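Q: Sequence plus predicted model, see below.
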Amino acid sequence: MARALGMIETRGLVGSIVAADEMLKSADVRLIKQEKIDAALVTVLVQGDVSAVQAAVEAGKIAAARVGELVSAHVIPHPDEDVNEVLLKDEKKVKIEKKKAEAVNPTETVKETKAATKKKQETEKAKSDDKSEE
């Protein structure tokens, strides 16, 4: 199956959500990422068969223009593997770091949470004691 990458950029969040919804409903594509960029620009990335991505982007362009401001749209048929690595590196890095942290000591986060809860309870108790003394 030939893979393609489709991108739609809108000014504003609502247009990007409507575009993503329409793209996913109109063709067999997978939502890869929605990235918020400076100055209210939002980019939605989808991936799938070349023809499906082309159809999805066309439908998404129409939907985005109907409810918001369409800035740009583009389809890259057969993108190089490095493109995916660059686009998705942040999500992969976060997932890997989270798995590593859990693998090292999964009970550590539980201990930290319990300690924070206990400290919060002690603080609240001290505040209520202070109020009762007044």
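A: Thanks, I have the structure now. Numbers count the residues shown, from 1 in each chain.
Q: Please make it C-alpha for all contacts and neighbour counts, starting now.
A: Will do.
Q: Which stretches in the protein count as strands?
A: Applying DSSP state E to the chain gives strands spanning 4-11, 29-37, 41-48, 69-77.
Q: Can you say which of those is nearest to T117?
A: Closest to T117 of the strands of the chain is strand 29-37 (Cα to Cα; 33.6 Å).
Q: Check what contacts the closest one and list those residues.
A: Contact with strand 29-37 is made by 20, 23-24, 42-49, 52-53, 56, 88, as judged by Cα atoms under 8 Å, 6 or more residues apart in numbering.
Q: and here's the other structure:
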Amino acid sequence: MPVAVGVIQTIGFPAILAAADAMVKAGRVTLVSYDIAESGHFFIAIRGSISEVKPAMEAGIRAAEEVFGGEVVTHYTVPNPPENLESVLPISYTEEVEMFRL
């Protein structure tokens, strides 16, 4: 099954929370990473099949933009990420998220 990684960066925590909620409800994806990107910016990363990540990303972007004051700074989807990308960036399945893996 071809897998993909989707990442969204927002300004403000409520926007990233709304994005995360919408993404896991819109597709069979696993939330693999969340962190503070920089001053007031947050990012979230999801993984799943390419066909599931695309609608999940669309739902997450819409949800983040609907939050009062929410702003999507950037977003990107990587279909079939190479192994070296996974070893360097925080996008791999960890023990904490393994039980939620779909």
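A: Nice, I can see it. Because the structure is a prediction, the values reported are computed rather than measured.
Q: Could you quantify their similarity as a TM-score?
A: Remark: TM-score between the superposed chains equals 0.84 [TM-score structural alignment, normalised by the length of structure 2]; 92 aligned residues with a Cα RMSD of 1.9 Å.
Q: returning to what we had before: next, give me the two most distant ones among the contacts of strand 29-37 of structure 1.
A: Of all pairs drawn from these, the greatest distance, 23.2 Å, lies between V42 and D49 (Cα to Cα).
Q: all helices in structure 1, in order from the N-terminus.
A: Taking DSSP state H as the criterion, structure 1 carries its helices at 13-26, 50-67, 81-104, 106-133.
Q: For my notes, please list those in CSV and give mean neighbour count and distance to V75 of structure 1 for each entry.
A: As requested, the helices of structure 1 are exported to CSV (neighbours: other Cα atoms under 10 Å; distance: least, Cα to Cα, whole Å):
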stretch, mean neighbour count, distance to V75 of structure 1
helix 13-26, 22, 13
helix 50-67, 22, 6
helix 81-104, 11, 13
helix 106-133, 11, 42
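Q: Need the ones you listed in JSON lines (columns: distance to M7 of structure 1).
A: Listed next are those as JSON lines, based on distance: least, Cα to Cα, whole Å:
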{"stretch": "helix 13-26", "distance to M7 of structure 1": "10"}
{"stretch": "helix 50-67", "distance to M7 of structure 1": "7"}
{"stretch": "helix 81-104", "distance to M7 of structure 1": "12"}
{"stretch": "helix 106-133", "distance to M7 of structure 1": "38"}
